[in-house]
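# return a 3D structure for these sequence lines:
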Amino acid sequence: MIRPLDKRNFAALAATLAVGTLVACGEPNISQEKASPYVDQWSKSVEGTLREMAVAPAGKKNFQERLQKAAAQAESKLQRDEPPYDVLVNRVYQGIDYQFALVERTGLTDRGQAVWKTLEAVEDHALDADDYTLAEIGSGLESLEKANARFEKLETFETSDAEKDAAIAWLTQQPVSTFELTDDNHAKLTQTVLDSDSGQRMKERLANYETVSTEIAALEAKVEHLLMQNLARYARQMKHFRIHEIFVHPKNFDRWTNPNIEGRRPDKAEATWHARVAWRTAAKMTRDIAEKKEAEILHKLIEQDLEKALTGDVNTALASLKPAQPQYAGLQKEYVRYKEIAEAGGWEKVPVTRGLRPGREHEVVAKLKKRLQVEGFYPADAAIDNKYDDKLEKAVEAYQETHQMQVTGKPHHMFWASVNIPAKRRMEQIALNMQRWRESDIRHDDPMYVYVNIPDFHAEVWKEQERKLRFRIVVGNNDLAPKEKREAARKNKDESFKKHPNRTPTLSAYIDRVIYNPYWNVTERIRDEEILPEVRASVEAGYKAKIKRLLGVPTKKPSEQAGEEKSEEATLTGTVGTTPSAEAQQEQATEMVGADAIAKLREQSGAVEAAPAKPTRSAESFWSKNGDGRLVFDVAALRQLVGGGAPDAGSADTAGEAAPSSLAAKFPYIDPATGQVNVNSTNPDAIPGWYEANNYEVMFPGKKWEYVRMKQGDDNALGKVKVIFPNLHDVYLHDTPHKALFSRDIRAFSHGCMRMHEPLTFAEYLLEQDGKLDEYNVRRILSEGTYEPIFLDKQIPVHIDYVTVRVDDQGRANFLADIYDYDKFKEEG
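You can find the predicted model right below:
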C-alpha cells in the first residue's frame, strides 16, 4: 500500500536529503508509487545492513593490521626453503584494499567454503596435516559462530516512519536512470539515510553494534588470514616447490648433426640445425636467469594463484594446483582407499605355503582368501573356506597382473614375496608416487606429449588430454660400473660418477627428429667399457699369433694355418679381400711357413745371404701379465725379433720422431713405454679387423673427433628407426632387432636408451601429427636402407619419469618393480 508523505514536512525533508542531483532535460524522477513499496522492502534490510556496517570497518582495520604485522615478522626471518607466506598473503590483500573474500559475519562465504574444503582434504593428498593450522581454523570458525549468536540476540532495530519518509523523499528526487530499485541497492539507501539529519537513530544503533562487534572483527580477520596462509602453503607443496625444467638441451649444438664440423657427414637440414643453435642458446640463458631468481619466481607464482583464488573462479583456481594428468587423480583415490585399509588394521600375513593349486583344500587357503578380500581382489560376498576355487584363482590372477608378475592363477615365489607386504607400506608407496607426479614436468594441457614411465616399461602418447598410443619398451639395466672405475671414483671423490651407468635417466626434453635406417653412434662410455676391451683382446690374440709366426712355430696343418693367417692378418689390418703387394706376400709367406723353411729355400736357390738364426726362446716368453691381469709384451725382445734392435734416432718408438721402427710397423698398437696394447686411438693404416667383423666402423680414425658407429642393416642395434630428443645423457627411443625381450614382464636390459616394441607405428604417428608423413615415402626409405633424418616443424615434449605405482584403466593401483631401488622408506622399529 502506498503511504502518502506528510505535506508539512515534505519540503524540509527534500531539502535535507537533496545531494545536488541534476535532472537531465525531460528525464523523469522515480515516482512515489514506485518508491514507497521499495522503501517498505528496504526497511526490512536495515537491521542486517547496520550490523554489517558495524563489523566491516573494524574487521577491515583489524585484518590490515594483522597481515602487515605478520608480513613484517615473515620478512625478518626468511628461510631458504620456506616461502614467506605472510608476505605473499599481505601483497594479495593489499591489491584488493584488505577486503574480506573468504569470511563474512555469519561464517564462510562460498569462496571460503571452497578453500576450507580443499585444506581439510590435505591428508588425502598424502600431505602432512601437521604443517597446516587446520585445528586453529576450525576453532576460529566455532568461535565466530558463537560470537554471531550473541550478536544476533541484540535488540532488533525497527525503521521508523520518519526514516521511511526520508528515504522516499530522497528517492523521488533521483532520476530513473541514476538509481535502480533492486535489493543490491538497499545498503546504498541505508547509507544515504544514515548520513542525513533523519539518520540519528540509525547512527546510535550503529554505534551500539560497533561496541559489541570487536570480537567478531578479530575472529573474521584471524580466520581469513589463516585460510589464505594455509592456501599459500598448499600451493607451494602441491605445485610451486621448484621451478620445472626447461625442456631444451643446454648444449649449444648437437655434435652428431652439425653440418659444418670438419669431416662430419653433412646434414641436409642445415637451416633447421642453425635454428636449433639459437633456440638452445636462448633456452640456456632463460634457465640461467631462472636458477638465479628461483625463489623470487616461485613466490610470484604462489602469489598469482592466491590472486586467482580470491578474485577469479575459485574452483578452477584450486583445481589448477593439482596435477591434471589422470594418473594423479587415480592414485589419490587409491591412496585414500589404502589409507582406510591401513587405519582399519590392514591385512594379516599369510604363511608361505608351496604347492597350493586350484581344486585343492588347505587351511592356508582361507587366510589367503581373507587377505585378498581386504585389498579388494577376492569378492566381498564370496565364501571364506579352505577350498582353492575358481574365485580365488581369478583373484590370484588379478593380483599377479597388477604386480608385474607372471600370471598363472597359482601362488609362486614372487607372489608370496609381494602378498605379505603390509598395507601401510602400500599406502606409503602410493604417497611417494603422488609426490613424484607433483614433481613431474608434464603439462597435461600441452597439445601433445610423450610420457615414458621407466618401471612400467611402457611409453604413451597423449594428445588433447587423451591417450592415443601405449606400447612396450625396454629400459636401461641396473648393472654396476666396472670395479676399477668405481674404486677410482671413490678414491678421487668423483661426485659425477654413476655407479649404475646404464640406468635410464629421468628427464624432460623435446623430440625434434625421426631417423630412418640409423647408424648407432657408440657413446664414449660404451666404447670404452665394452668395445675397446674386445678390440684389445682381439689385437692381443693377433699379436700372439704373429709372434709365433715370426718364430716359425707351426701350430696347424699348412692349409689350416694359411686360412688362420689370413684371418689374423685381417684382425690386425682390417683388409680382408684385398690383394697384398709382392713384398707383403713374401713377408706373409715367411710368417706362414717359418724361418727355417725360408732359409732352406734360399740355400737351394743359391742365395748368398745367411739365414737368420732361429730364436731359442719360446713364444710365450714374449708376453706376461701384470698385477691387474693386463697382457704385457716384452718390447726389447720384440725389437730383436723383428730385426729392429734398440730404437734408432729418428724411430717412432722414441718421443718426437717421425720415422717408424720395425716394432711400430709390425705391432702398431703396442705402447713401447709399457708393452701393453692400446687401442684407444685407431691407426688409420691398421684398423683392427674386429670392427669390420662385428659390423662396426671407425669414423675418422686418428682424428681428434674419432668415434665408432655400427653400420646400418638388419643387425644394427637401433633397428630401422630412432627418435631423437637432444639431452645431456645421450639417450633416445629406438627400434631393435631383438624382439624376444618384449614378452617379459620386467624389461630392463639396455644401456640406457629405450627400445620400442612398435617403433615404426610410433614414428609414423609423430610424422603424421607434424604433417610430414605424406612428404616422405617411408616404405621406400626402409627398402632402400638410406640414412634419412626427418626434422619436425613442431617439437614434441617427451617426459621420462620414474613412477612405481600407476592406476590401470579400471582405476586399480598397479604396484611396479622398483628396478633402480629409488623407493626409500624408513624401516619401523
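# alpha carbons only for contacts and neighbour counts from here, please
OK.
# what separates the longest strand along the chain from the chain centre, distance-wise?
Counting by DSSP state E, the longest strand found in the chain is strand 788-801. How far strand 788-801 lies from its chain's middle: 16 Å, per CA atoms, centre = their mean, to the nearest Å.
# buried residues in it?
Using 16 or more other CA atoms under 10 Å as the test for burial, strand 788-801 gives 788, 789, 790, 791, 792, 795, 796, 797, 798, 799, 800, 801.
# check these and tell me the two furthest apart.
788 and 801 (29.3 Å; CA to CA).
# biggest helix in this protein, by residue count?
Secondary structure of the chain read by DSSP state H shows that its longest helix is helix 46-76.
# just checking, what packs against it?
helix 85-95, helix 186-194, helix 200-212, helix 214-238 (3 or more CA pairs under 8 Å, 6 or more residues apart in numbering; DSSP states H and E).
# can I get the ones you listed in CSV including distance to residue 524 and mean neighbour count?
Listed next are the helices and strands packed on helix 46-76 as CSV, based on distance: least, CA to CA, whole Å; neighbours: other CA atoms under 10 Å:
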stretch, distance to residue 524, mean neighbour count
helix 85-95, 48, 20
helix 186-194, 78, 18
helix 200-212, 79, 17
helix 214-238, 40, 22
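# including distance to residue 539, could the ones you listed go into CSV?
Converted to CSV, the helices and strands packed on helix 46-76 look like this (distance: least, CA to CA, whole Å):
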stretch, distance to residue 539
helix 85-95, 67
helix 186-194, 97
helix 200-212, 98
helix 214-238, 58
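# with residue 394 as the reference, name the closest of those helices.
Here helix 214-238 is closest among those (CA to CA), at 38.1 Å.
# mind giving me the packing neighbours of the closest one?
Judged by 3+ CA pairs under 8 Å, 6+ apart, the packing partners of helix 214-238 are helix 46-76, helix 85-95, strand 103-104, helix 110-120, helix 134-152, helix 294-311.
# second chain to compare with the first, below:
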Amino acid sequence: MQGMSFRQGVAMALADVDSGIADYYRSRDFAPVWTGEGPAYDARRSALLEAVRMMPENGLPASLYTVEGLVSQMRAATSGQARGRLDVELSATFIRIARDLQTGILTPHDVVPEILRKVPLRDSSQYLDLVQGNDPLGYVHSLPPQTAQYAYLMKARYQLQQVVEAGGYGPVVSAGVLKPGNAGAEVGTLRNRLAVLGYDSGSLSTSYDASLISAVKAFQKDAGLTEDGVAGPATLSLVNRTATENLEAVIVAMERERWINRPLGERHIWVNLADFSAKIVDDGVTTFRTRAVIGARQENRQSPEFSDVMEYMSINPSWNVPRSIVVNEYLPQMQQDPSAASQLELIDARGQVVPRQAVDFTQYTASNFPFDLREPPSERNALGLVKFMFPNPNNIYLHDTPSKYLFAKDMRAYSHGCIRLAQPFDFAYALLARQVSDPQQYFQSKLDTGKQVQVNLKQPIQVHLVYRTAFADGYGRIHYRNDIYNRDARIWQALSAQGVALTQVRS
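The predicted model follows:
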C-alpha cells in the first residue's frame, strides 16, 4: 500500500496526462512504476535513461529529453507527493519515447495526405506492462524495427553524419553531360565523386576511359538508371547529391521504417514507388523483381502509400473506368465527338450496354452523367491482359499495360495511380507457382479463353506500397532515388520541426 502523500501526488499528476495512463494507475491502485525501491525499479529507471540515449542514434530529436535532466528530476523528488507526480511524469515520458522509437514521431497522413498507411500503434498499457518485465533494458532495445533494412540505415546515418561534419563529399560535377572520350578537370571531378560514393574506377586519369565507363555503369545500375556509361543529367543529379541530402533521406527512411514496424508477411509484395519497381519477397529474399510505372506527378494522380492483402488475379480483365476519369476526361471528349474513345462501352444503371448514338452527351455534366464506361477484354485494354487485386477503397491495383514503351524510361510516373508491371505474366507465374504444378501452362490456358477469369490465390499475400528514396540492398549498400512526389522533403521538414537537427554542410 502506497503512502497517502504518494497517492495524492499520482492523483494530481493524472489530471495532466491522457486517459490511458490515468486508467492504468487506477487499475493498479496507484502502485509506482518507476519510483519504488529495489533492483526491479533500478532496472526500469536504467531502461528509461537508455531509451533517451537511443533517440539521436535512431534519427529522432535529442533535445526533447536528456539523461541529466531526468536524473535531476529523480533526485529532486524527495517527498511522497513529489515521487507520485514524478512517477506519472516518467510514465508519460517513457510512453512517448517508446512510441517514437517503435512507430515514429510523426503521424504520416498529417504530413503527406497520400500516405494512407495505418501505423501499428500500441496501447499505453502495453508499454508500461512490458517495461516492468524481467528484462526492461532488452525490451527498450527491441522497440525500434529489428529488420536488416533498419540496421543498415542506422549504420548509414552514423557514417553520413561523419561525412557531413567533415565537410561533405567534395566538389560537384558542374558539366551538364560527360561522355566517353571527354577529358579535363570535370572528368576528374566525376571520377573522384564516384570513388567517394563507393564506385572507385581504380584510376586518377582525367580522361573518360573504359575504367570510368565501368564505374558510371555500376553507379547507374544501382541507381535504377539506363546503364549506358554516359553521365547525363539523370546520372549527374544523383552523383551530385550532397552528403546532407543523403543523410536527410536516410533519416526519413528510418522514420518510414518505423511506420511499418510490424510483420510484413513471410511472402509479400513490395512496391517502391520512388524506385519504380515491384518485387516478391520470400523470407527476406527477393525472388522476383520487375520495373513498374506509377501514378503521374499531378496531385490527383499520384499513387498512394498503404498496405493491403492481394486476394486474386483477373485474367482478360475488363476495365471499369473510375468515375473521376469518366467525367473529367472521357465525358468532355464525347461531348466534342460522340465516337471518341470508341473502345469503351457505355453502361447504364442496369448494367446494359447503351448505343452511343442514343445519347446526347452535351446534355450532361460531371455531376449528373448517368452512365459508366467499361473496356472489354483485349490486348489493347488499358489494364492489359491481367490485373492483380487487393480490394481497397483507393481502387489501386497492379496490372499489365499495352504501353510497354514506358518501361524503357528512367522516370516512370505516368499512370492514374495504379501500378503497371513490365513483366505481368512472369509475376503471375511466380504467384501461381505455389498452388499449381505448371503455372505458365495454367495461366495461358485461362488467357486463351479470351474471357475474363478470376483466379483466387490460395494463400493471400500482403502488398506494401511504399516510397523510399533511400534504401539498403541485401549487402548493406544504400541506394538513393529522386523524391519525385516531393513527399520526403515534407517529411524532413516535419521531422526538423520536431527537433531533428543536422549540421548543415552542403558540399
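# just give the TM-score of the two.
With the length set by TM-score structural alignment, normalised by the length of the second structure, the two chains reach a TM-score of 0.75; 471 aligned residues with a CA RMSD of 4.8 Å.
# ok so, going back, now render the helices and strands packed on helix 214-238 of the first structure as JSON lines, adding distance to residue 359 of the first structure.
Below are those laid out as JSON lines (distance: least, CA to CA, whole Å):
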{"stretch": "helix 46-76", "distance to residue 359 of the first structure": "68"}
{"stretch": "helix 85-95", "distance to residue 359 of the first structure": "63"}
{"stretch": "strand 103-104", "distance to residue 359 of the first structure": "64"}
{"stretch": "helix 110-120", "distance to residue 359 of the first structure": "49"}
{"stretch": "helix 134-152", "distance to residue 359 of the first structure": "54"}
{"stretch": "helix 294-311", "distance to residue 359 of the first structure": "60"}
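# so which of the ones you listed comes closest to residue 211 of the first structure?
Nearest to residue 211 of the first structure among those is helix 46-76 (8.3 Å), distances taken as CA to CA.
# the closest one: which residues count as buried?
46-47, 49-56, 58-60, 62-64, 66-68, 70-71, 74.
# now do the same contact list for the nearest residue to residue 32 of the second structure once chain neighbours are set aside.
Leaving aside its chain neighbours, residue 32 of the second structure sits nearest to residue 87 (6.3 Å; criterion: CA to CA, 6 or more residues apart in numbering). Residues in contact with residue 87 of the second structure (CA atoms under 8 Å, 6 or more residues apart in numbering) are 10, 32, 33, 34, 35.
# neighbours around residue 284 of the second structure, how many?
Residues lying near residue 284 of the second structure (other CA atoms under 10 Å) number 15.
# if you could redo that for residue 408 of the second structure, that was the one I meant.
12.
# for stretch 49-56 of the first structure, grab the matching residue range in the second structure.
Alignment of stretch 49-56 of the first structure against the second structure: no match, by TM-score structural alignment.
# kindly apply the preceding question to stretch 122-134 of the first structure instead.
Using TM-score structural alignment, the residues of the second structure aligned to stretch 122-134 of the first structure are 55-67.
# quick one: end-to-end distance for that stretch.
Its first and final residues considered, stretch 55-67 of the second structure spans 11 Å by CA to CA, to the nearest Å.
# same check on stretch 128-138 of the first structure?
Using CA to CA, one end of stretch 128-138 of the first structure lies 17 Å from the other.
# what's residue 289 of the second structure aligned with over in the first structure?
In the first structure, residue 289 of the second structure lands on residue 470 (TM-score structural alignment).
# likewise residue 157 of the second structure?
In the first structure, residue 157 of the second structure lands on residue 335 (TM-score structural alignment).
# in the helix or strand hosting that match, what's buried?
Residue 335 of the first structure is part of helix 326-343 when elements are defined by DSSP states H and E. For helix 326-343 of the first structure, the neighbour count (16+ other CA under 10 Å) marks 327-336, 338-339, 341-342 as buried.
# could you give the angle of the following helix or strand past that helix to helix 326-343?
Scanning forward in sequence from helix 326-343 of the first structure by DSSP H and E, the next helix or strand is helix 363-375. Counting by axes from the mean of the first three to the mean of the last three CA atoms, to 10 degrees, helix 363-375 of the first structure points 130 degrees away from the direction of helix 326-343.
# flag every buried residue along helix 363-375 of the first structure.
Here helix 363-375 of the first structure shows 364, 365, 366, 367, 368, 369, 370, 371, 372, 373, 374, 375 as buried, counting by 16+ other CA under 10 Å.
# neighbours of the counterpart of residue 444 of the second structure in the first structure, how many?
Residue correspondence to the first structure (TM-score structural alignment): residue 444 of the second structure is matched to residue 779. Residues near residue 779 of the first structure, counting by other CA under 10 Å, number 9.
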